[in-house]
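Participant: okay, structure incoming, though there's no sequence with it:
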């Protein structure tokens, strides 16, 4: 393909002379006779060089080159100024604006061809180098992405992910580790800087995760072993932040290890959306790093959100943004589809994130299974709940109840209330289930600043409150004769210990507890 040159001069005689010189030497030439025409031609065609007159009516050569350099598609095209007697100041201004050379009038054929050939050769070489580097970076990007597990690769992990890399070799990483049939590890990390060498560290970290995360090593020990290797691998100034979440579905436990990374967001089916884990040392710097760990209960229907700071980091650092992110997540919690949730979250955080200047990664993981259904309503100042399909775990229900009481019940009484609710619900759901695999429970909350009343009714045969109350009272007289009743009466003793009076119906499937708060 012939190399294409744009000749710009308001005098047709000049464009004809230059076109003749270039065409006879194999160049494809297009002429423009005004600055406006030159900008339009350059935007709509591909040129290897532009010969541009400085002095033209209307838009002069300086304004033309200023506009061309402001347009990404034309910014790299070499511009050679055509000059007459404008002088050194005009040439200096042209070079400042981005011109690469100049030719003088009247035109010297040998000079014109020599300068044009040199700059087209340089331009073509640079373009070839840029394309070659782009191809290499694309290969690195594709290789890096091929290492990132997709939801369809491990459907049992129940996750969705969004990853937008700012550069071809991204600095963010995530991985899912299936430890056994009931334990899954979710890791999100962020390398400092986005150098090509950072991209190569991705495969090393993935290998370390799969080597060190197992059922026999605690999550903190796993991260310490990975850190020990990274300290040796990383160069000075390199480091990595990370968050590792281990979900044990058999024990209903989630353990979160934080390594200088933004905290995980815990999204329970019922209860408060909140951040889990913050702080800890970064990875790859300190031999004796200290990592933060926290373990919480997690049940079917709950989910966790891991992310890198690119999701929220604008002008302020991420630690200042967390309350806003938690509020945004709370507003989206009813969205069941994981991909839709992440997409809506990305859109909702766009304003505070502003123009993207960092990689963005978001990973959402669910605890699969059928959670209990909950209906909540308010009537005459009371709050009514109905839970259907309850099994042995009751913590999600406790979370929902506490969320409604925390703003009214005095802070000093909230811990006791949680224990009392735990015992009352435990008796109704677990001990009162008998041959039933599932229970339906209704709860009524009536409260103000001076008093709280809780009524719990289960839809089964019920818990025999009378038997255990009598047994507990007898055990005070002879604890050695009836130790089993004393042990079994722990819930009732908890009511008494925390100052709750209670009553129950004859069937034993409804208990009402109440307590007055002193001023």
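Facilitator: Yep, it's here. This structure is a prediction, so every number in the text was calculated from the model and none was measured.

Participant: switch to C-alpha atoms for all contacts and neighbour counts from now on
Facilitator: Will do.

Participant: mind jotting down where the helices sit in the stretch 201-350 of the chain?
Facilitator: Using DSSP state H, counting those that start in this stretch, the helices found in the stretch 201-350 of the chain span residues 219-233, 322-332, 338-348, 350-353.

Participant: list the buried residues for the last one?
Facilitator: Residues of helix 350-353 classed as buried by neighbour count (16 or more other Cα atoms under 10 Å): 352, 353.

Participant: now for the helix or strand just after it, which elements pack on it?
Facilitator: Sequence order places strand 360-366 as the next helix or strand after helix 350-353, per DSSP states H and E. Secondary-structure packing of strand 360-366 (3 or more Cα pairs under 8 Å, 6 or more residues apart in numbering; DSSP states H and E): strand 159-164, strand 303-307, helix 338-348.

Participant: please compare the first structure with the one that follows:
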């Protein structure tokens, strides 16, 4: 939140085709200290919202050309405006329309004719929620800046979560590299396995990786959906990373109770899945934006059915890419991981990881990037 926005009154966009309704709401809001903007139709509202980024939108439903529901859809599809809270104000106050408005992304629905005190009370509640979320991001940025612990002290110990059934290999090329891994428990039988890679190899990169565990622990938890946690993480990284830096990461959520796995990918490599029943390896791929450079990010997770004994492997590009005389492309490296993961399916998980690592990186002196490979068995 920039300083100019921090100290100005909240800006509310009023969208209604009736000049009388707009004027009434404008008077009510301005008398309560809010700044206002007006749009007489949905198309104008979407344009004004993209340009001015109001703190909240009051949206009528019954309008010509484009009704309020279509306007809401357009606002939620635009990365610039998707997080602006929308309160519908409409004479269509039956249950069906109220539910539709909320399902489309509205935070509230007020029926016409409305009471001045009710409108102001609901606006206040939703502005407080919006600003509280922004303050949370700000506090995480400040907290992040205070962390100076060494990177290795943040690496999770497999003995802490024996029921998570995971092992890993971590080989930084510097004393503190740019790769990172973590395992976070988010439910009785649910864990999120994370492998990440910060661009660059310098003290600044080491500083960022040393604090990623705190950031992930704050935002990936039993009470926050993974996708929302990633957006919160991105909001902090967008503030603290250097312009030349970004984070790629893979987040594998395994729910053993539901026999399901979900891969959330932030511009990272795919995961490799080895089925216990067939000993065959396949790729688990998902789309998503890298973290840090963009204010808004999107993720498209992939779901996979799992059975006891199934394995997943997450890794960084230092494992699969080689340069120089022994050049190996990323695609070739990923294919090799699949081959060796399948070949070592009968070995204990830790030995399987060593088997894969030795076959892909036989000469450790040739490593030119950090290497992380994390494996888990359902």
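Facilitator: Nice, I can see it. In this text, all values refer to a predicted model and were calculated from it rather than measured experimentally.

Participant: sorry, back to before: want to throw the helices of the stretch 201-350 of the first structure into a markdown table with distance to residue 273 of the first structure?
Facilitator: Formatted as a markdown table, the helices of the stretch 201-350 of the first structure follow (distance: least, Cα to Cα, whole Å):
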| stretch | distance to residue 273 of the first structure |
| --- | --- |
| helix 219-233 | 23 |
| helix 322-332 | 6 |
| helix 338-348 | 14 |
| helix 350-353 | 20 |
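
Participant: mean neighbour count, those: which tops it?
Facilitator: Comparing the helices of the stretch 201-350 of the first structure by mean neighbour count (mean count of other Cα atoms under 10 Å), helix 219-233 comes out on top with a mean of 19.

Participant: and residue 226 of the first structure, what's its match in the second structure?
Facilitator: Here residue 226 of the first structure is matched to residue 233 in the second structure, going by TM-score structural alignment.

Participant: contacts only, for that match.
Facilitator: Residue 233 of the second structure is in contact with 215, 216, 219, 291, counting by Cα atoms under 8 Å, 6 or more residues apart in numbering.

Participant: now for those residues: which two are most distant?
Facilitator: 219 and 291 (13.8 Å; Cα to Cα).

Participant: in the second structure, what residues pair with stretch 158-173 of the first structure?
Facilitator: Using TM-score structural alignment, stretch 158-173 of the first structure pairs with 165-180 in the second structure.

Participant: what do you get for stretch 243-262 of the first structure?
Facilitator: On the second structure, the counterpart of stretch 243-262 of the first structure by TM-score structural alignment is residues 250-269.

Participant: what is the end-to-end distance of that stretch?
Facilitator: Length of stretch 250-269 of the second structure, first residue to last, Cα to Cα, to the nearest Å: 7 Å.

Participant: what comes into contact with it?
Facilitator: 189-196, 227, 247-249, 270-271, 284-291, 299-307, 314-317, 378.

Participant: please check those and keep the buried ones.
Facilitator: 190-196, 227, 247-249, 270-271, 284-291, 299, 301, 303, 306, 314-317, 378.

Participant: what's the distance between the nearest residue to residue 170 of the second structure once chain neighbours are set aside and residue 360 of the second structure?
Facilitator: In this structure, residue 170 of the second structure finds its nearest non-sequential neighbour in residue 372, 4.7 Å apart by Cα to Cα, 6 or more residues apart in numbering. Residue 372 of the second structure sits 12 Å away from residue 360 of the second structure, going by Cα to Cα.

Participant: list residues touching both of these two?
Facilitator: Listed contacts common to residue 372 of the second structure and residue 360 are residue 319; contacts here mean Cα under 8 Å, 6+ apart.

Participant: who's more crowded, those two?
Facilitator: For residue 372 of the second structure versus residue 360, neighbours defined as other Cα atoms under 10 Å are more numerous around residue 372 (23 against 20).

Participant: the first structure: which residue goes with the more buried one?
Facilitator: Aligned partner of residue 372 of the second structure by TM-score structural alignment: residue 361.

Participant: touching, that match and residue 312? I think so.
Facilitator: No: counting by Cα atoms under 8 Å, residue 312 is not a contact partner of residue 361 of the first structure; they are 10.4 Å apart.

Participant: just to be sure, residue 166 of the first structure is in a strand?
Facilitator: No: per DSSP: H, G, I helix; E, B strand; the rest coil, residue 166 of the first structure lies outside any strand segment and is coil.

Participant: against residue 308 of the first structure, how distant is it?
Facilitator: 13 Å.

Participant: check residue 417 of the first structure too.
Facilitator: Separation of residue 417 of the first structure from residue 308 of the first structure (Cα to Cα): 37 Å.

Participant: cool, residue 493 of the first structure as well?
Facilitator: Between residue 493 of the first structure and residue 308 of the first structure the computed distance is 47 Å (Cα to Cα).

Participant: next one: residue 290 of the first structure
Facilitator: Per Cα to Cα, residue 290 of the first structure is found 20 Å from residue 308 of the first structure.

Participant: swap in residue 465 of the first structure?
Facilitator: Taking Cα to Cα as the measure, residue 465 of the first structure falls 51 Å from residue 308 of the first structure.

Participant: returning to what we had before: quick check, the residue nearest to residue 170 of the second structure in contact with residue 171.
Facilitator: Yes: taking Cα under 8 Å as the definition, residue 372 of the second structure is a contact partner of residue 171 at 6.4 Å.
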